[in-house]
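Colleague: Quick one: sequence and predicted model below, then my questions.
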Amino acid sequence: MFHSWRHSSSNYKTVYFLLACWRPFMSLERRQWHRIEGAGGKTNDILHGLCQSGIKHSDTNVLYFPGDVQETEEYMKKGPNHEWIQWSYETTVDRLCERFPRSNTFLVRPRRMVKETFNCFDHFVNGNLLGAPDHANSFGALHHITEIVGRLESDLGLSRDWMIVGFSHGCVVLNQISYEIAALEEIDSKPSGNEDFKKSCKDPDDDVNILDGVSTLAADWLKSHDVTSIRDFISRIKVLYWLDGGHSGQGNTWITDDATIRALTVIPDIRVHVTPYQMKDKTRPWLEREERQFVDKLKGYGGNVTEQMHFKDEEKSLSIHFNLLQEF
């Protein structure tokens, strides 16, 4: 059962509302869902931009993870980042609905915000106080996403294909997904192990061993997740978008691990869009270096990846960083 979002603005008199846009050729609908349950009792709020041809007539669905600063219009207009209110959750969902008019768009609200700026995706990836990630291939982002997506598909009658978009800090979720895909790749590729290990990984309700020998970390991951559903969801991810990834940490912003990048080639379409805001930041030189490694290695392993630098002749600024959401 979906509930209304706790941060409803004064314009949101009901859970369901119609936004009458000033654009004469379109009207956009949004719905707010509060505390959608995923894995292990974890919940996230969702802002849903409805497909313009109807929920059940969409070709695919978009799952969007926002960047730092972004919040609801009501929150942003009262806080220190009010000058960026044009990139609130509501307007961003509207832009994504325009970008993908035959898709349902779902913005996933982070668990917490620190200093009214830093969004922290604690339910998807482990991190520090400011949300800088500590990636591990056993954390459970895919399990949580699979459970949330399953509820959305069941309750709303959605199509089953998905695109996942991460913007700025939101790209840490895509990175975590990638590490977990690599964990599944390890599980699938290992040869048979010893009998004691097999018994420890045996489904008590089945006579068939869940897997043969893999590392302890991968085994722990397997025993704590619904791997069949997760594999099914991975097979239905059609596109991953990395949009100007960045976070407050001192590195590990883009994936450079070979095994993880090689496993990521299972995704049919990967798109990387960047701006000088991240790539030309002299105080964080690792951003450009890591991004280059990510794209080059992905191409080297046969991945279908496209890369585009936007606003390349403009000065580094937060404005062009946010404007990417309109240009990609």
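Modeller: On my side now, so go ahead.

Colleague: alpha carbons only for contacts and neighbour counts from here, please
Modeller: Noted.

Colleague: So which residues of the stretch 101-250 of the chain form helices?
Modeller: Applying DSSP state H, counting those that start in this stretch to the stretch 101-250 of the chain gives helices spanning 141-156, 171-189, 195-200, 216-223, 227-235.

Colleague: So what touches stretch 68-80?
Modeller: 7-9, 81-85, 87-90, 116-119, 168-170 (C-alpha atoms under 8 Å, 6 or more residues apart in numbering).

Colleague: go on, stretch 251-267?
Modeller: 172, 175, 178-179, 181-182, 185, 234-235, 237-240, 245-247, 286-287, 290-291, 293-294, 297-298, 301-304.

Colleague: list the buried ones in stretch 26-38?
Modeller: 28-38 (16 or more other C-alpha atoms under 10 Å).

Colleague: Let's see which of those residues end up in strands.
Modeller: 28-37 (DSSP state E).

Colleague: Below is an additional structure, to be compared with the one above:
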Amino acid sequence: MISLRSLSAGLSLFAVAHMSSIASGGGGMEPTGSPGPPLRRLLRLASVPGSEQHRLNDLLLLSPEGPRSQNDHVVFFPGDIQNFQQEMALQPEAAPWQCWSLERVAVILGSRFPGRHIWVVRASHMYLHKFSCYQNFVESNLFGAPEHSPDYGALRHLRGLLGHGMERAGLPNPLPPLGGAAPLPQGFSLTLVGFSKGCVVLNQIVYELAGARVEPELKLFLESISDMYWLDGGHPGGGETWVTDKRALGELAACGVSVHAHVTPYEVRDPMRAWVGREHRRFIKTLEEHNTCITHKLHFEDEPASIENHFRVIKEF
């Protein structure tokens, strides 16, 4: 979580080049970018429905270079303060951090995962223009602190959101509509990445795994997830920053998903939130006991904890 103390006035660490945004006509679709690649390949999709018509999220899609024959997809859930470039530029507290806008992160991830479609999911609500709230994925308060449950429907919403997003973007092999057990497109694979507050979505999905594995229209979708990345997870609640429930983590291990946990001292060594580090260690230990395929790393461990390095993990993982 990005705290108010970290976003105080006077932050001006990064100098960011201007990124233009060109609004287009119909369909709630806005190509976003500047003359040079890869920004030219960015497509903004507004108010995309997920599992239900009232659950809407804006999406940003970075298409891979070359023929769009691959069906490999990466979905990224950003943290607090992260928004579209134009919106961040208008907010005094967000403007210094524009190099971590949704557009910029999409380009970073495009380099990290070449040849894949990169989807960035904008939080459905941003309280005070900085606290991301993923209410469509997990029960949350105004500040985005989650209350997890086994049946909220995060996985179903993601399935519907991607299907509608693929249709809206005109991809050749979109996911079939929800409502049956139709096979997924050939070669479809999915990687999920959560950063900071965005990790609450991954956590909620973990709590839903037991039910999803026996539900026909979600089982195949779940099996398409190859990797899940937790990047310096954090939120304003007083616990459940990392999943520690042994039964839920056992389900994650049983799914065969490769788990990756990348953290920095900003989250796991904050003496004011000591539970974050404890939960992170329990998360790792429990998954290792289940023989999960897991990699984990503490980045910048020899440097002072800072929000700058908190963001930098997006580039370094």
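Modeller: That came in fine, so what should we check first? All figures in this text were calculated on a predicted structure; none of them were measured in a lab.

Colleague: TM between them?
Modeller: Overlay of the two chains. TM-score (TM-score structural alignment, normalised by the length of structure 2): 0.83; 276 aligned residues with a C-alpha RMSD of 1.8 Å.

Colleague: Reformat the ones in strands among the buried residues of stretch 26-38 of structure 1 as JSON lines; add distance to residue 139 of structure 1.
Modeller: As requested, those are exported to JSON lines (distance: C-alpha to C-alpha, whole Å):
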{"residue": "28", "distance to residue 139 of structure 1": "36"}
{"residue": "29", "distance to residue 139 of structure 1": "34"}
{"residue": "30", "distance to residue 139 of structure 1": "31"}
{"residue": "31", "distance to residue 139 of structure 1": "29"}
{"residue": "32", "distance to residue 139 of structure 1": "27"}
{"residue": "33", "distance to residue 139 of structure 1": "25"}
{"residue": "34", "distance to residue 139 of structure 1": "23"}
{"residue": "35", "distance to residue 139 of structure 1": "20"}
{"residue": "36", "distance to residue 139 of structure 1": "19"}
{"residue": "37", "distance to residue 139 of structure 1": "17"}
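
Colleague: What is the distance between stretch 227-237 of structure 1 and the centre of its chain?
Modeller: 15 Å (C-alpha atoms, centre = their mean, to the nearest Å).

Colleague: about what we covered before: and the contacts of stretch 68-80 of structure 1, which of them are buried?
Modeller: 8, 82, 84-85, 87-90, 116-119, 168-170.

Colleague: For these, which two are the farthest from each other?
Modeller: 8 and 168 (24.9 Å; C-alpha to C-alpha).

Colleague: Identify the residues contacting stretch 139-149 of structure 1?
Modeller: 36-40, 42, 123-126, 173, 176-177, 180, 221, 225-226, 229-230, 233.

Colleague: in structure 1, which spans are strands?
Modeller: 16-19, 28-37, 43-49, 60-65, 103-108, 112-114, 118-120, 162-167, 237-243, 270-274, 305-309.

Colleague: What are the contacting residues of the second one?
Modeller: Just to be clear, that refers to strand 28-37 of structure 1. Identification of contacts with strand 28-37 of structure 1 by C-alpha under 8 Å, 6+ apart yields 2-6, 15-21, 43-50, 52, 94, 97, 147-148.

Colleague: And for the last one?
Modeller: Strand 305-309 of structure 1 is contacted from outside by 269-276, 295, 298-299, using C-alpha under 8 Å, 6+ apart.

Colleague: Show me what residue 36 of structure 1 aligns to in structure 2.
Modeller: Here residue 36 of structure 1 is matched to residue 48 in structure 2, going by TM-score structural alignment.

Colleague: and what of residue 325 of structure 1?
Modeller: In structure 2, residue 325 of structure 1 lands on residue 314 (TM-score structural alignment).

Colleague: How about residue 257 of structure 1?
Modeller: Superposed on structure 2 with TM-score structural alignment, residue 257 of structure 1 falls opposite residue 245.

Colleague: try residue 66 of structure 1
Modeller: Under TM-score structural alignment, residue 66 of structure 1 pairs with residue 78 in structure 2.

Colleague: Before I go, just wanted to say thanks for your time.
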